[in-house]
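[1] only geometry, no sequence info:
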């Protein structure tokens, strides 16, 4: 399992948090904790990769900070 913290730009309210949670829930993750401005995900790299996680965040309408 891999644990990854991701900084997310553009989030400013709980609606933003819910939008990211909704998109991440479509992936096979062990866990996902989303707060305003960040997400902490635990995943099995044989089932999902970082690119897919970042794409889900972008799909929710936000930008992954590099």
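    Structure's in. What do you need? No experiment lies behind these values; they were computed from the predicted model shown.
[2] C-alpha only now, for contacts and for neighbours.
    Noted.
[3] how close does the closest residue to residue 33 other than its chain neighbours sit to residue 18?
    Leaving aside its sequence neighbours, residue 33 sits nearest to residue 40 (CA to CA, 6 or more residues apart in numbering; 5.1 Å). Residue 40 is 14 Å from residue 18, where distance means CA to CA, to the nearest Å.
[4] what about residue 1, how many neighbours?
    Residue 1 is flanked by 10 other residues according to other CA atoms under 10 Å.
[5] take the one below as the second:
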């Protein structure tokens, strides 16, 4: 298992967390998504790692942005 944490901007509520979780979970190999609203972080657990570009695209689809 691989765990990667991303800084995500714009999340303020549980709806935000659900939206990001729903989109990131669609990425092949992702087994778990944890959203820390207070810290503005999303931790992605996957079988063999995920492509950062896929995570960025999923977060973007949810309406938020991965910080550079």
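    Happy to help now that I have it. Here the structure is a predicted model, which means the values were calculated and not measured.
[6] re the thing from before, neighbours of the aligned residue in structure 2 for the residue nearest to residue 33 of structure 1, how many?
    Under the alignment by TM-score structural alignment, residue 40 of structure 1 pairs with residue 43 in structure 2. With neighbours defined by other CA under 10 Å, the count for residue 43 of structure 2 comes to 16.
[7] swap in residue 48 of structure 2?
    By other CA under 10 Å, the burial measure for residue 48 of structure 2, its neighbour count, is 12.
[8] before we move on, what about residue 17 of structure 1?
    Using other CA under 10 Å: residue 17 of structure 1 sits among 19 other residues.
[9] in what helix or strand does the alignment partner in structure 2 of residue 58 of structure 1 lie?
    The alignment partner of residue 58 of structure 1 in structure 2, by TM-score structural alignment, is residue 60. Per DSSP states H and E, residue 60 of structure 2 falls inside helix 52-61.
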